[in-house]
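S.K.: Curious how this folds, go ahead:
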Amino acid sequence: MEWRTDGADWPNNQFSRFVRHRPHYWHVQQAGAGPVVLLLHGTGGSTHSWRDMIPLLARNYTVVALDLPGQGFTRMGARQRCGLDNMSTDIAGFMAGEGLSPAAIIGHSAGGAIALRMAGRMDPAPGAVVGINAALSNFEGAAGTLFPMMARMLSLNPFTASMFARFTATESNVKALIGSTGSELTPEGLALYRRLISDRHHVDATLTMMAQWSLEGLQADLPEICVPTLFVTGDKDQAVPPRVAESAVARMPRAEHVRFAALGHLAHEEAPEAVAMSITAFLRAQGVG
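M.R.: Sure thing, here's the model as predicted:
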């Protein structure tokens, strides 16, 4: 993605800035005032997935949303640092370098795993963590078949990203891919994902992340994460079913779970007001804001 061409109409672009903090060149959006809340998107997403949540949360918080390495508008500076542990370390370093200490971390899908990894290792720890359909196990359904396959292809074929971007980013294919997660997005939302998927650099970074992804360490550490945690799930999620959150709640000392019956994997994009209201209530109950 190129900011000079794609940034002109990118959601919340008025809040965007770019920061060089080793090893990456980060695209970050910052809005609002108050306690700092860090937003982390899922695999293959970008700050666009928070397009409606940022203005809502910015009423009470300093909201910081960033693009993961190589995805969206963040330029990847080190290919070997796209796994869970390395990204968690690099994001924590970026936040410290900017003088931003998150009072809460909110992550969607893989971003939820990153949020928990950061919470278990940061000093001081955030006051709360929220995982929206947090991907704490492998994807299921169509996504579970497609994503590992793409990661394997990446290791065998250096042209995979270009091929995928060229042949997959049709309107019908993007709609089907999003639909396979159990979510229904507006045409505008689908168009944003299509723009991302049609960019070979974004696809390459997404595949690189998936190829390096491992949840074993985080799964083993869940019982030791004492930060108050809220898991928000959609009952229609076909990628990360609610039972993943239920299992995590059973293993964590201070975790709870709220379910939305009519929403899928992209719950925060389908019903941003309802999800933001639930998150804000939880944060306030933890003394955040």
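
S.K.: contacts, neighbours, all on C-alpha from now
M.R.: Noted.

S.K.: What's the end-to-end length of stretch 121-136?
M.R.: Taking C-alpha to C-alpha, to the nearest Å as the measure, stretch 121-136 stretches 17 Å from start to finish.

S.K.: quick one, helices of this structure?
M.R.: 3-6, 53-57, 84-97, 110-121, 141-156, 160-168, 171-179, 187-197, 200-212, 216-221, 242-251, 267-270, 272-285 (DSSP state H).

S.K.: among these, which is nearest residue 132?
M.R.: Nearest to residue 132 among the helices of the chain is helix 110-121; the distance by C-alpha to C-alpha comes to 6.6 Å.

S.K.: Give the buried residues for the closest one.
M.R.: Neighbour-count burial for helix 110-121 flags 110-120 (criterion: 16 or more other C-alpha atoms under 10 Å).

S.K.: Quick one: residues contacting residue 246.
M.R.: residue 257 (C-alpha atoms under 8 Å, 6 or more residues apart in numbering).

S.K.: That one and residue 255, how far apart?
M.R.: Using C-alpha to C-alpha, residue 246 is found at 10 Å from residue 255.

S.K.: Next: residue 197.
M.R.: Residue 197 is 34 Å from residue 255, by C-alpha to C-alpha.

S.K.: In terms of neighbours, single out the busier of those two.
M.R.: residue 197 (27 against 21; other C-alpha atoms under 10 Å).

S.K.: Go ahead and confirm the more buried one touches residue 163.
M.R.: No: Residue 197 lies out of contact with residue 163 (C-alpha atoms under 8 Å); the separation is 10.9 Å.

S.K.: compare with the first, here's sequence two:
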Amino acid sequence: MSDQPIAQPWSHRGHAVHAVVAAPAQPRGPAVLLVHGFGASTDHWRHNIPALAVSHEVHALDLLGFGRSAKPAELAYGGALWRDQLAAYVAERIGRPTVLVGNSLGGFAALAAGVALGPQAAGVVLLNAAGPFSDEQAPPRGWGAITRQTIGAALLRSPVLQRLLFENLRRPATIRRTLNQVYIDRTNVDDALVEAIRRPSLDPGAFGVFRTVFDIPRGQPLDELFAELACPLLLLWGIRDPWINAAGRRQAFQRHAPASSTTEVVLEAGHCPHDEVPELVNTALLNWLDDLGGSGGDAAGVARAVSAGEPPPAAGLAPVAASDRTAA
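M.R.: Sure, this is the predicted structure:
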């Protein structure tokens, strides 16, 4: 194989899935599966696949409904579909223990798949992962909150409003403006990235997938998934993410993530640290993968800091200072 990605089409439930693979002649450690966020695709790992594939077997795929994968109208889009898609890919295409790496929506799918795969999941890496905790699923209280939610939900379910939103969101200028909001360093917000997001929105089924966004089931809460996770976990934070209140969300993850097997890396970046600061993410991920291989992937191992030469603390979640672009 090559350390440059090669397309290797696959199918799930009879629907075409775009997947790419890259690997050295003799890969070490577990395989790695990269999972994009909402509206993105395998293209969003453009700065990560070549670096990771120097030493590891790397796979990336487009979730059904996104990128170059099929967008059939009859599918129930949501966490269960994407969890099953990832688990099936690991079982059918990779066939050995795999580390699942996901950003945003892809993080939720990767975590759910990591739980479903059991011993076939060598580890899970979450980059600003989406998904609710149990206490965030409580219904609104008070007439004001209930009214606002009801009216807002009704408006968002209007086909006319949905079409207007869709047409606006897929305009190149809107895509670029949105990316500029969530990238702190905008160097990599380039024409290639904008086009990688715009192009799939032109597919015939794209609007149908977009409409399901307003009805996608929330899925199993993150705290329940963490309680069932049996493999090591790496939390990679773009701590200046304006979309998810990363600092507050990080505290929630610290309360629920399994402390004995969790590593945490905090970076001065926004919602997509793998594309904004890829060198730092690649270094942190490769260091963690090396340590994973050295410990045999023992989920009961003590959490370590991933950093450039810093010794790890004795235990617990570990915020680190990997460089001058990393925040503790």
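
S.K.: Need the TM-score between these chains.
M.R.: The TM-score (TM-score structural alignment, normalised by the length of the first structure) is 0.80; 267 aligned residues with a C-alpha RMSD of 3.0 Å.

S.K.: dump the residue contacts of residue 269 of the second structure.
M.R.: 183-185, 237-241, 276-277 are the contacts of residue 269 of the second structure under C-alpha under 8 Å, 6+ apart.

S.K.: which residue packs closest to it, ignoring adjacent ones?
M.R.: For residue 269 of the second structure, ignoring the flanking residues on the chain, the nearest one in space by C-alpha to C-alpha, 6 or more residues apart in numbering is residue 238 at 4.3 Å.

S.K.: what does residue 280 of the first structure give?
M.R.: Per C-alpha to C-alpha, 6+ apart, closest to residue 280 of the first structure is residue 57, 7.6 Å.

S.K.: That neighbour maps to what in the second structure?
M.R.: Alignment note: residue 57 of the first structure maps to residue 52 in the second structure; criterion TM-score structural alignment.

S.K.: Please pick the buried ones from the contacts of residue 269 of the second structure.
M.R.: By 16+ other C-alpha under 10 Å, these give 183-184, 237-241, 276-277 as buried.

S.K.: Distance to residue 58 of the second structure added to those residues, as a markdown table?
M.R.: Putting these into a markdown table (distance: C-alpha to C-alpha, whole Å) gives the following:
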| residue | distance to residue 58 of the second structure |
| --- | --- |
| 183 | 25 |
| 184 | 27 |
| 237 | 21 |
| 238 | 22 |
| 239 | 26 |
| 240 | 28 |
| 241 | 26 |
| 276 | 20 |
| 277 | 19 |
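
S.K.: and the residues you listed, which of them are in strands?
M.R.: Counting by DSSP state E, these place 237-238 in strands.

S.K.: quick one: which of the buried ones among the contacts of residue 269 of the second structure is nearest to residue 84 of the second structure?
M.R.: residue 237 (25.5 Å).

S.K.: Test my guess that the closest one contacts residue 128.
M.R.: Yes: contact criterion C-alpha under 8 Å: residue 237 of the second structure and residue 128 qualify, at 5.6 Å.

S.K.: what residues are shared contacts of the two?
M.R.: Contacts common to residue 237 of the second structure and residue 128, judged by C-alpha under 8 Å, 6+ apart, are residue 246.

S.K.: Spatially central residue in the first structure, please.
M.R.: The first structure has residue 41 as the residue nearest its centroid, 1.8 Å off, counting by C-alpha atoms, centre = their mean.

S.K.: Residue in the second structure paired with it?
M.R.: Residue 41 of the first structure maps onto residue 36 in the second structure, by TM-score structural alignment.

S.K.: State the distance from that match to residue 237 of the second structure.
M.R.: For residue 36 of the second structure, the distance to residue 237 of the second structure - C-alpha to C-alpha - is 15 Å.

S.K.: For burial, what's the neighbour tally of residue 14 of the first structure?
M.R.: Neighbours of residue 14 of the first structure (other C-alpha under 10 Å): 13.

S.K.: if we can go back for a sec, pipe the helices of the first structure into JSON lines and attach distance to residue 22 of the first structure per row.
M.R.: Below are the helices of the first structure laid out as JSON lines (distance: least, C-alpha to C-alpha, whole Å):
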{"stretch": "helix 3-6", "distance to residue 22 of the first structure": "20"}
{"stretch": "helix 53-57", "distance to residue 22 of the first structure": "26"}
{"stretch": "helix 84-97", "distance to residue 22 of the first structure": "8"}
{"stretch": "helix 110-121", "distance to residue 22 of the first structure": "18"}
{"stretch": "helix 141-156", "distance to residue 22 of the first structure": "25"}
{"stretch": "helix 160-168", "distance to residue 22 of the first structure": "24"}
{"stretch": "helix 171-179", "distance to residue 22 of the first structure": "33"}
{"stretch": "helix 187-197", "distance to residue 22 of the first structure": "24"}
{"stretch": "helix 200-212", "distance to residue 22 of the first structure": "17"}
{"stretch": "helix 216-221", "distance to residue 22 of the first structure": "24"}
{"stretch": "helix 242-251", "distance to residue 22 of the first structure": "32"}
{"stretch": "helix 267-270", "distance to residue 22 of the first structure": "30"}
{"stretch": "helix 272-285", "distance to residue 22 of the first structure": "31"}
